[in-house]
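Asks: Give the three-dimensional model of this entry:
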Amino acid sequence: MDRDELSAWLQLLETPGLGLAGVRRLLASLGSPQAVLAAGPPAWGALIRPELVKALQQPLPQLPELLARTLAWLAADARRSLLCLGDADYPLPLLNSPDPPLLLYLQGRRALLGSDAVAVVGSRHPSHQGRDNALHFAAALSEAGYCIVSGLALGIDGAAHEGGLKGIGSSIAVLGTGLHEIYPRRHEALAERLSEQGLLVSEYALGMPALAANFPRRNRIIAGLARGCLVVEAALQSGSLITARLASEAGREVFAIPGSIHSPLSQGCHALLRQGAALVENAQEVLDALEPSTRHRAATAAAPLPAPRAALDEPGLVLEAMGYDPVSLDALMARGGWSAAQLSALLLDLELTGAVARLPGALFQRRAQA
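Replies: Below you'll find the model as predicted:
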């Protein structure tokens, strides 16, 4: 990403009130971030509210400093990079979640974004047994090749990352701050290990402090990166239940470890079990639930594409296979014989042109005007 493109991204994403939905609407109709800014108020006015047009016209006083800080941060460490929604290595599970971020800041092993992953989340104040469970489950899943995704918080998150780093799958931490600041500070040493052996991820610009509202929002990235979400210990009001709900809405497996009926830290897990989460008592049960779909995806990726689909650059083929009802990525793959990577790229193009809408539950639907 060059300086001009980064500046355009920052201006769009930092414009007050515009939000990801507004930026997506502009990008879908006008193209790249530079093209959006070049289009000007007449084009913006057809897509966003007048007050947002006015906000986008205003210079951002912090933009020059933020741009310089970001460029310096990138240049200071080869492990640092940026990931845009349209990049070829944008992780497919996150792309196929209901609200994928447009720009991510990365530090560490970027290739881990392509791994099969399991989110392991839970209380910031776990019991000793809960912490041990998180560590042992994460280590076993990582040893089996799954990357462990969590939020770097105290308690279960930290234990999950520690376990993930013990195996070949490693671990990804999704932060609720900019990557310039590690929160909580007690995890600075863990974060450094993750940046060397695993990966740190944030959608927040450098300089974003630890704000309470940002942490529930980052949970959608934790859920979106993973094929399954394991809740170890959680109270009824735990943020971990937000992650589990988001995972379920994205069509991912949700697992919960049961506990004592007398423990408040078991009540969240028991609530999930009543709602249909899978009860697990050991890591093998998580692996058994995930492995069939892993084998299916591996077989699909290895199989040669049928000859009739050679002209895969024809969006009309995807629209024809889609029909007009909501449909999942797996269903479209089965109908057309496409690989997940090819189909996801086509769906992204169709979404950006407005021909296809992304729905909750990792579903896609052809828009009527298409």
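
Asks: Please make it C-alpha for all contacts and neighbour counts, starting now.
Replies: Will do.

Asks: what's Arg124 in contact with, if anything?
Replies: The neighbours of Arg124, taking CA atoms under 8 Å, 6 or more residues apart in numbering as the test, are 153-157.

Asks: Proceed likewise with the subsequent sequence, for comparison:
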Amino acid sequence: MDTEELTAWLRLTLSTGVGNTAARRLLAAFGLPQAIFQQTEQALLSCVTPAQARTLCSVPEELEAQVRATRQWLDGAAAAGTAPPQEPAPARRLLTLGDAAYPRSLLATEDPPLLLYVTGAARFVQGDCDPFPSTRCLAIVGSRNPTAQGADNARQFARALRAAGCSIVSGLALGVDAAAHEGALMDAGDPSLPATIAVVGTGLDRVYPRRNLDLARRIAQHGLLVSEYPLGTPPLPPNFPKRNRIISGLSQGTLVVEAALASGSLITARMASEQGREVFAIPGSIHAPQSRGCHALIRQGAKLVECAQDVLEELRLPAGPGPSARDPAEGTATVDGDGVGEPPAADGAGPHADLLAALGFDPASLDTLQARTGRDTAGLQVALLELELEGRVARLPGGWFQRVGSA
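Replies: As a prediction, the model looks like this:
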């Protein structure tokens, strides 16, 4: 993309009050952005409002600085702090709505972004590989504050689906998103597909939250990071619900692991449904607030899933080698006809089998466990510590404990 074309595209996206819908009308009427800005204000009125036409006839103050920053970003090596010296710098690309490499699945949605900033492994960004395989992308989203079991479910489902040849799409947020990206990076999968795609709500010259900086670096080595926002865009709250349409739009289906009733994950699920994509949800405890969103989705018609194979079968995708797609989170509960979680065989033996049975699959306090088991406080704390060290029990805030399925 030469500087003139880059300037025109950025000017279109930076024109205040001219949204994607109006911009697409202008592109349909006049062609490339350069042609739009050659029109008179009167000619523009055939597509936009008078206020929008006046805006388009003036040059945004920040345009020159944004063009310079974007050109430097496209031409330069990895920005300071985004790639350790021993790692190759991630490749970068700016995809326009008319680019042949623009994701076809997004083009089919109601509100595709005008521009997509993309960075990641060179073989996906600049090579012959399809960076956005619409039939092999699956979104995994959920709570920023998941239970220990919820985070593990996200990690193991992502790993199993990646092993089956899928790219995992999520939003780089804390909690379920981060766990899904981590799980996808655990398995090599198909090298011709990105391991995972992170759709972010900031400019790609920054990472939010900062706690996920190392994760973002690893994604850039084995997958892609994507944003519709100009460089320098901070983590503004409205950006994150808006970017969710890209997460669902890139994906053939969306799996919600844990979600409260009012959450961004349910926004993503709603958008997926509106885009004609499949929605899946993992059921959880009736006592856990993080499960209520998933239960609401299931009541509304989302597919209830217990293992990755359920997702693959619904989408008619073959299972691949690697971790079992039939049971990606070995050690988790299965659900019988009465809705009661039954512990796996491995938990039915050992010195603390009675404690695990008493704990069940809902969070419980020390006092509750003491009442259920009759153990003294000191002995109970020792047993819980042993189970925690074995990875079979997680300690939650407030002195609560929860059983965790082992991968």
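
Asks: follow-up on the earlier one: which of the contacts of Arg124 of structure 1 are retained in structure 2?
Replies: By both residues aligned by TM-score structural alignment, their matches' CA atoms under 8 Å, these still in contact after alignment to structure 2 are 153-157.

Asks: Looking at neighbours, which among those is most surrounded?
Replies: Highest neighbour count within these, by other CA atoms under 10 Å: Ile156, with 31 neighbours.

Asks: Could you measure from it over to Ala334 of structure 1?
Replies: 38 Å (CA to CA, to the nearest Å).

Asks: In structure 1, what sits opposite Leu224 of structure 2 in the alignment?
Replies: Aligned counterpart of Leu224 of structure 2 in structure 1: Leu199 (TM-score structural alignment).

Asks: Kindly apply the preceding question to Ala259 of structure 2 instead.
Replies: Match for Ala259 of structure 2 (TM-score structural alignment): Ala234.

Asks: So what's the residue count around its match?
Replies: Ala234 of structure 1 - counted by other CA under 10 Å - has 30 other residues nearby.

Asks: And Asp99 of structure 2, by the same measure?
Replies: By other CA under 10 Å, neighbour count at Asp99 of structure 2 equals 10.

Asks: now it: how far from Gly171 of structure 2?
Replies: Noted for Asp99 of structure 2: a distance of 24 Å to Gly171 of structure 2, by CA to CA.

Asks: now swap in Val48 of structure 2 and tell me
Replies: Distance, Val48 of structure 2 to Gly171 of structure 2, by CA to CA: 33 Å.

Asks: again with Ala151 of structure 2
Replies: 14 Å.

Asks: now swap in Ile36 of structure 2 and tell me
Replies: Counting by CA to CA, the gap from Ile36 of structure 2 to Gly171 of structure 2 is 33 Å.

Asks: For these two, indicate the residue with more neighbours.
Replies: Per other CA under 10 Å, whichever of Ile36 of structure 2 and Gly171 has more neighbours is Gly171, with 26 against 20.

Asks: got the contact list for the alignment partner in structure 1 of the more buried one?
Replies: Alignment note (TM-score structural alignment): Gly171 of structure 2 maps to Gly151 of structure 1. If you count contacts by CA under 8 Å, 6+ apart, Gly151 of structure 1 has them with 121, 157, 173-176, 219, 222.

Asks: Could you list which of those belong to strands?
Replies: Among these, the residues falling in strands (DSSP state E) are 121, 173-174.

Asks: before we move on, back to that, check the contacts of Gly151 of structure 1 against Gly163 of structure 1 and report the nearest one.
Replies: Ranked by distance to Gly163 of structure 1 (CA to CA), the contacts of Gly151 of structure 1 are led by Asp157 at 9.9 Å.

Asks: what residue of structure 2 takes the place of Ser171 of structure 1?
Replies: Ser171 of structure 1 maps onto Thr196 in structure 2, by TM-score structural alignment.

Asks: Checking the residue lying closest to its match once chain neighbours are set aside next. Helix, strand or coil?
Replies: Excluding its sequence neighbours, the residue lying closest to Thr196 of structure 2 (CA to CA, 6 or more residues apart in numbering) is Ile168, at 4.5 Å. Here Ile168 of structure 2 is recorded as strand under DSSP: H, G, I helix; E, B strand; the rest coil.

Asks: Understood, closing this out.
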